[in-house]
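A.B. asks: After the sequence you'll find the predicted model.
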Amino acid sequence: MKQLMEITLKDRGEFLRGFLVLVKKNKEISEFDKNMTMVVGKYFGFAEDFCKEALKNLMENEYISEEPPKFSNPCIAEYFLIETYRILKQLHPLEHNEEQWFIATAERNQVNHALIKMRSVVT
């Protein structure tokens, strides 16, 4: 994985937005979702207040695009798929809409091979 400084702000934002979209697809925000959002946000350099505000307004915020994220680099897209899958599998079995969103994200980033790696992740 690239060093954090090499990952563009756009890619960091796409990673956080993508994670938030997956949280939203579950139709409720658990404490684990909140904690993991804060961890992801902090890792990618987003202010704690920004992450808290994003979570607070997530369910009714129509401006957070639910489109699959488009990353500038296939390695980042693959990392996103594998890591978010690993996190969500700890919470619950994935819903059909979540699985479909992962597939759409892989297709959009031309990393369909990452789906095989993603599903082989042991949680």
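C.D. replies: Cool, the structure landed. Numbers count the residues shown, from 1 in each chain.

A.B. asks: use CA for all of it now, contacts and neighbours both
C.D. replies: Will do.

A.B. asks: where do the helices sit along this protein?
C.D. replies: 9-25, 31-43, 48-56, 74-91, 96-108, 113-119 (DSSP state H).

A.B. asks: What is the distance between the shortest one and the centre of its chain?
C.D. replies: In terms of Cα atoms, centre = their mean, to the nearest Å, the centre of helix 113-119 is found 15 Å from the chain centre.

A.B. asks: ok, residues contacting it?
C.D. replies: Contact partners of helix 113-119, identified using Cα atoms under 8 Å, 6 or more residues apart in numbering, comprise 78, 81-82, 85-86, 102-103, 106.

A.B. asks: picking up where we left off before, okay, the helices of the chain, which one's buried deepest?
C.D. replies: Neighbour counts (mean count of other Cα atoms under 10 Å) averaged over each of the helices of the chain peak at helix 9-25, with a mean of 20.

A.B. asks: take the one below as the second:
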Amino acid sequence: MLTTIDKGNYLKGMMIVARLDNKLMDREKEIIRDIANRLGFSRDFYEEVLKNLMINEHIKNTPITFSSPVITRVFLREALKLAYIDSDLAPEELDWLQKTAEVNNINAKEFEAFVAEFIEKQKDEAA
């Protein structure tokens, strides 16, 4: 179960991932809206944040911590999907996700396996 802090961090993390490549696509906004709805955030709140996401200085790009490894893994899976929306994983996105994994006690080897599995799945789905 997600704590209130986990919910806030989850949404914040997704917003960070969406802007790390310096472009915010409509599909990314749709995914963030869906996540915000699932997490129980008000539409007014997340629409305002999305409107100013690229210039919002209050959202720092520091890695996000979660209350459990299970939540971290779910977040990483969903964040990778978001990052790959443009069919590319930008180095900035991967670097930030790896740092987030590390602060949540997921080592580099496990993270690399996680990413490799994700990329393989994307190739299979594209075939």
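C.D. replies: Happy to help now that I have it. This is a predicted model, so every value here is computed, not measured.

A.B. asks: Show where stretch 13-25 of the first structure falls in the second structure, residue numbers please.
C.D. replies: Mapped onto the second structure using TM-score structural alignment, stretch 13-25 of the first structure spans residues 8-20.

A.B. asks: er, stretch 94-105 of the first structure I mean
C.D. replies: Counting by TM-score structural alignment, stretch 94-105 of the first structure lines up with residues 89-100 of the second structure.

A.B. asks: Mind putting the helices of the first structure into CSV with distance to E66 of the first structure?
C.D. replies: Shown next, in CSV, are those (distance: least, Cα to Cα, whole Å):
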stretch, distance to E66 of the first structure
helix 9-25, 6
helix 31-43, 16
helix 48-56, 14
helix 74-91, 15
helix 96-108, 9
helix 113-119, 19
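
A.B. asks: Those: which one's closest to P68 of the first structure?
C.D. replies: In terms of Cα to Cα, the element of those nearest to P68 of the first structure is helix 96-108, at 4.8 Å.

A.B. asks: ok now that closest one, how far from the chain's centre?
C.D. replies: On Cα atoms, centre = their mean, the centre of helix 96-108 of the first structure falls 11 Å from that of its chain.

A.B. asks: Next, the angle helix 74-91 makes with it.
C.D. replies: Counting by axes from the mean of the first three to the mean of the last three Cα atoms, to 10 degrees, helix 96-108 of the first structure lies at 170 degrees to helix 74-91.

A.B. asks: Relative to the second structure, what is the average displacement of helix 96-108 of the first structure?
C.D. replies: Aligned to the second structure and superposed, helix 96-108 of the first structure gives a mean residue distance of 0.7 Å (mean Cα distance after the TM-score superposition for the first structure).
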